[in-house]
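[1] Predicted structure and sequence below. I'll ask about it afterward.
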Amino acid sequence: MTTVDSPRPGRHLPLAGTHNVRDVGGYRTRDGGTIRWQTLLRADGLSRLDAEGQARLAGIGLRTVIDLREQEERDGAPEPFTGEVPVLRWFPVFDGNMPADGGLELARVYERMVDECGARLTAAVRALAEPDALPALVHCTAGKDRTGVVIALALSVAGVAHEDIAADYALTSVHLGGAFLEEVRRKYAGLGLPQGFDELVIACPPELILATLDRVTTAHGSVENFLLAHGATTEELAALRTALVEPVEAKGKRT
């Protein structure tokens, strides 16, 4: 049975200029711990984040922003941050070869990510494990696909059940659509977009991220082995778990 929290005040951060900024805290781990709140955030594009939104992120101590977009996406929508903090890290998942998927096969895009882009996905996870990297925010353009995979890998390393990771992934559908979808339609108006494009933009069925994690574990035995095979170290993964997870004994001391 899933242990995922329901959407609650505090999980979604309604920041002006964004649609899908979420805290992934509160999920339980297999050893009884809990992912710390205000430690790992996931988001869509941040280019229109205003001063108030930046101040709110600064208020939770945001130290690192990890951008998974390609160069052309960054050129059209640059990061809004100008100071030394947060530190901006850039890991373009497709490294200049972003799919121009005429067939709109989202499952194939995810397969390609884990089959061909493992080193860049791993680099993003490793960045989260660096000393003083957290609190951190991981984002792409929609905060759905590339962000969804990196967050899934990080939460899996931390010990969150795959079913709970999938439920968190599916929450994106609550926040995309509406204004976000209208923005996408306006941006691509007149390009003769294929049938089904709207659904692709906001699609995030939980079985898709479950299939992705299954693909990783089938090929490598575990998510940890996948990351180790692409450059991570056991020390980095242990450090990430320690930084993300509030252990059960710590929770007991507060009660």
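    Here it is on my side, so go on. Just so we're clear, the structure is a prediction, and the values are computed from it rather than from any experiment.

[2] all contacts plus neighbour counts: C-alpha atoms, from now on.
    Fine.

[3] which residues touch R241?
    With contact set as C-alpha atoms under 8 Å, 6 or more residues apart in numbering, R241 has these partners: V157, A158, G159.

[4] Revised request: answer the last question for F81.
    Q54 are the contacts of F81 under C-alpha under 8 Å, 6+ apart.

[5] re the thing from before, if you rank the contacts of R241 by neighbours, which is first?
    A158 (26 neighbours; other C-alpha atoms under 10 Å).

[6] One more to weigh against that first structure:
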Amino acid sequence: MHATTTAAALSGIHNIRDLGGHPLPGGGVTRSGVFLRGDALRGLDTAGLRALLDGGLVRILDLRSDMEVAEGPNPLAGHEVIGYRHLPIYNGLATIDAMTKTHPDGFDMGLRYRAALGDCREAFAAALSHLAEAEEGATLFHCTAGKDRTGLVAALLLLNAGVEREDVVADYAATATHGAGLIDTLREKARARGSDPAHAERVLGSRPETMRATLDWLEQAHGGATAYMRTIGLPDETVSRLRTRLGG
């Protein structure tokens, strides 16, 4: 599977993409069939599962909260071929509602991303370590929509591999196209709950400027993604392995 893989190509699945195919500064592209980013696979059907297996999927890393997993278990948890690991990445992070009250005039998802990278360091370190230790074959990491928690992990992996900043931003923003069906469903649910439409759009959107602001913060606060990985405790060997696995 390639970076341009869409839900249409994987029946029953929204917003799943291979991190392969991104240009590298020294020539070549990131390796396909190593890391996949996606949503919770709630709509997975037989054809979609066959496509994932044929594409070499061997492991899943579920980044959702305990409550999200209880309400909608990953359909491949317990699969006889595909290994499954649940590792909540936002545990202890303030809720969106709490952050909105703290920033009533200026909340956006970039604020949440920066808070997550700062407050959930141990969880990010555990997730990245797990990805580095994965056996040969493809590992899918996912949250609910495949946009926020998944987008942050994907950005760290791509930047560490040497992918240019604007390509990382474009990968994040692609959820607006690849995950449109799922985002529309979440938008309808927010509307049914009586959420403010403008607030819902800020939460559900994947605007390029949101990721740009996050990458600015990573650079200013830590010196970039690779330095951030070391700051949160990843040894050089793990950082190097992540780079080699994806960057070739």
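    Yep, that arrived. All figures in this text were calculated on a predicted structure; none of them were measured in a lab.

[7] got CSV for the contacts of R241 of the first structure, with distance to D145 of the first structure and secondary structure too?
    Below are the contacts of R241 of the first structure laid out as CSV (distance: C-alpha to C-alpha, whole Å; DSSP: H, G, I helix; E, B strand; the rest coil):
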residue, distance to D145 of the first structure, secondary structure
V157, 18, helix
A158, 20, helix
G159, 21, coil
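
[8] could you dump the residues you listed to CSV with distance to G45 of the first structure?
    Below are the contacts of R241 of the first structure laid out as CSV (distance: C-alpha to C-alpha, whole Å):
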residue, distance to G45 of the first structure
V157, 25
A158, 25
G159, 28
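
[9] Which of those residues sits closest to F226 of the first structure?
    Checking the contacts of R241 of the first structure against F226 of the first structure by C-alpha to C-alpha gives V157 as the nearest, at 10.5 Å.

[10] quick one: the strands in the second structure?
    Taking DSSP state E, the strands of the second structure run over residues 17-18, 35-38, 57-62, 83-86, 138-142.

[11] Roughly how far does the residue minimising distance to the centre of the second structure sit from E80 of the second structure?
    The residue lying closest to the centre of the second structure (C-alpha atoms, centre = their mean) is T150, at 1.2 Å. Separation of T150 of the second structure from E80 of the second structure (C-alpha to C-alpha, to the nearest Å): 25 Å.

[12] Surely L41 of the second structure is in contact with H14?
    Yes: using C-alpha atoms under 8 Å, L41 of the second structure makes contact with H14 at a distance of 7.2 Å.

[13] so how far does the longest helix along the second structure sit from its counterpart in the first structure?
    Ordering each helix of the second structure by length in residues (DSSP state H) puts helix 208-222 first. With mean C-alpha distance after the TM-score superposition for the first structure, helix 208-222 of the second structure departs from the first structure by a mean of 1.6 Å once superposed.

[14] winner for burial among the strands of the second structure?
    Of the strands of the second structure, the one with the most neighbours on average (mean count of other C-alpha atoms under 10 Å) is strand 138-142, at a mean of 26.

[15] how big's the offset between it and the first structure?
    Looks like 1.1 Å for strand 138-142 of the second structure (mean C-alpha distance after the TM-score superposition for the first structure).

[16] how about that strand, aligned to which bit of the first structure?
    Using TM-score structural alignment, strand 138-142 of the second structure lines up with residues 135-139 of the first structure.

[17] what's the spacing between the matching stretch and its chain's center?
    8 Å (C-alpha atoms, centre = their mean, to the nearest Å).

[18] cool, stretch 128-144 of the first structure as well?
    7 Å.

[19] Counterpart of L191 of the first structure over in the second structure?
    Per TM-score structural alignment, L191 of the first structure is aligned with R193.

[20] for I60 of the first structure, same thing?
    Checking TM-score structural alignment: I60 of the first structure goes with G55.

[21] From what I see, that match and G33 are in contact.
    Yes: using C-alpha under 8 Å, G55 of the second structure is in contact with G33, at 6.9 Å.

[22] Mind checking which of these two has more residues around it?
    Neighbour count, other C-alpha under 10 Å: between G55 of the second structure and G33, G33 has more, with 22 against 16.

[23] mind listing what that one touches?
    M1, H2, D18, G20, G55, G56, L57, G137, A138.
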